[in-house]
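Undergrad: just to be clear, the model below is a prediction. Sequence and coordinates:
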Amino acid sequence: MPSLELYIEGENAMTALGYALAQQTDGHGILFLQGDLGAGKTTLSRGIVRGLGYDGPVKSPTFTLVEPYEINDKRVWHFDLYRLSDPEELEYLGIRDYFADDDLCLIEWPQQGQGFLPQPDLEISIKAHNTGRIVRLLPFSTRGKSWCAALASHT
């Protein structure tokens, strides 16, 4: 399946897309989130985490690099690599351990960790367009393709 492009207008619509992605991933997989500052990556991540049933605050882990969420029997790791100065720093964080159990890993600014991150199931690019955003979902795995197909059939 080729990429899926969606036009999203407003924060509520971006959050709703996150809820839909949460239902598709069921708390497993690797999602790369790309876009300029303020594009909506954290809003989308918040929707995903809340869509899995988390009630607390979901903030951008810009200064901590990773924010963990325990949701029933699922774990979500929300990474923000914006401030990473060298991808090799991920080795010191034990980055490989985060991917060992097929937890859900949401990675903002994945290009900052190039060479140290595994291939994603789904790459999500967000770009401003008119008063909304163009969200492009590019699958890299069988399950990423099935997520896109399911989302396409509901839009």
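TA: Looks like it arrived, so ask away.

Undergrad: only C-alpha atoms from now on, for both contacts and neighbour counts.
TA: Noted.

Undergrad: report the buried residues of stretch 79-89.
TA: For stretch 79-89, burial by neighbour count (16 or more other CA atoms under 10 Å) applies to 79, 80, 81, 82, 84, 87.

Undergrad: adding distance to residue 37, write these out as JSON lines.
TA: Converted to JSON lines, the buried residues of stretch 79-89 look like this (distance: CA to CA, whole Å):
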{"residue": "79", "distance to residue 37": "15"}
{"residue": "80", "distance to residue 37": "12"}
{"residue": "81", "distance to residue 37": "12"}
{"residue": "82", "distance to residue 37": "9"}
{"residue": "84", "distance to residue 37": "15"}
{"residue": "87", "distance to residue 37": "20"}
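
Undergrad: what residues does the residue lying closest to residue 67 once chain neighbours are set aside make contact with?
TA: Using CA to CA, 6 or more residues apart in numbering and skipping residues adjacent in sequence, the residue nearest residue 67 is residue 78, 5.1 Å away. By CA atoms under 8 Å, 6 or more residues apart in numbering, the residues touching residue 78 are 45, 60, 61, 66, 67, 68, 105, 106, 107, 108.

Undergrad: one more to weigh against that first structure:
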Amino acid sequence: MTSPRAVLTLTSPEATCALASQLATRLSPGDVLLLSGGIGAGKTHFARCLIHALQDPPEDVPSPTFTLVQVYDTAAGELWHADLYRLSDPDQCEELGLADAFETAICLVEWPDRLEDLAPADALSLSFDAGAAEDSRALTLDWSDPRWDAIVTELTA
């Protein structure tokens, strides 16, 4: 059985931000988003827009490339934004406390391939690629947990 999949074209950085804001309102602690794609594909832009949508007022959201994890208090609960690009071993993910955060916080994980088998099976995977037009992105969403069915349907309507 194959997992459900949706493919979207995001025509601009503003469209990417709008989708992130829509998704933000549907998230709660225990939700994990796995953001993949090459450097410059739009992962951090998406994450920043999603975090801003949950903050009142929005605060500075730096890329966690060097800090590895940034934690935010939001109206929806604690949110962890992790950038695993610099990690070389999944054990380092355990040391960061990500396994616990997957259960208690909203988690956005860039470079989720670094998690290997630590990636939660019920996560929503978002894969960003350059689109055909300048500044556009092709976004593929994959999931196995039925919880995401209605959410993705609403986002793609």
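TA: Right, received. Where do you want to start? Note that the structure is predicted; figures quoted are calculated from it, not measured.

Undergrad: out of the contacts of residue 78 of structure 1, name the ones that lie in strands.
TA: 66, 67, 68, 105, 106, 107, 108 (DSSP state E).

Undergrad: give me the buried entries from these.
TA: Looks like these have 66, 67, 105, 106, 107, 108 buried, using 16+ other CA under 10 Å.

Undergrad: greatest separation within those: which pair is it?
TA: Pairwise distances across those peak at 11.7 Å for 67 and 108 (criterion: CA to CA).

Undergrad: any shared contact partners between the two?
TA: Counting by CA under 8 Å, 6+ apart, the common neighbours of residue 67 of structure 1 and residue 108 are 78, 79.

Undergrad: before we move on, back to that, in TSV: the buried residues of stretch 79-89 of structure 1, plus secondary structure and distance to residue 26 of structure 1.
TA: Output for the buried residues of stretch 79-89 of structure 1, formatted as TSV (DSSP: H, G, I helix; E, B strand; the rest coil; distance: CA to CA, whole Å):
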residue	secondary structure	distance to residue 26 of structure 1
79	strand	18
80	strand	21
81	coil	24
82	coil	26
84	coil	29
87	coil	29
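
Undergrad: just give me the closest of those residues to residue 148 of structure 1.
TA: Using CA to CA, these come closest to residue 148 of structure 1 at residue 79, 22.2 Å.

Undergrad: ok, back up a step: now, which of the ones in strands among the contacts of residue 78 of structure 1 sits nearest residue 32 of structure 1?
TA: Nearest to residue 32 of structure 1 out of these is residue 107 (CA to CA; 4.9 Å).

Undergrad: contact partners for the closest one?
TA: 30, 31, 32, 33, 78, 79, 80, 81.

Undergrad: what lines up with the fourth one in structure 2?
TA: In this case it means residue 33 of structure 1. When structure 2 is aligned by TM-score structural alignment, residue 33 of structure 1 is paired with residue 35.

Undergrad: run through the strands of structure 1 in chain order.
TA: Taking DSSP E, the strands of structure 1 run over residues 4-8, 29-35, 66-71, 74-80, 104-108, 122-129, 132-139.

Undergrad: give me the mean deviation of the fifth one from structure 2.
TA: By that I understand strand 104-108 of structure 1. Its aligned residues in structure 2 lie a mean 0.5 Å from strand 104-108 of structure 1 after superposition (mean CA distance after the TM-score superposition for structure 1).
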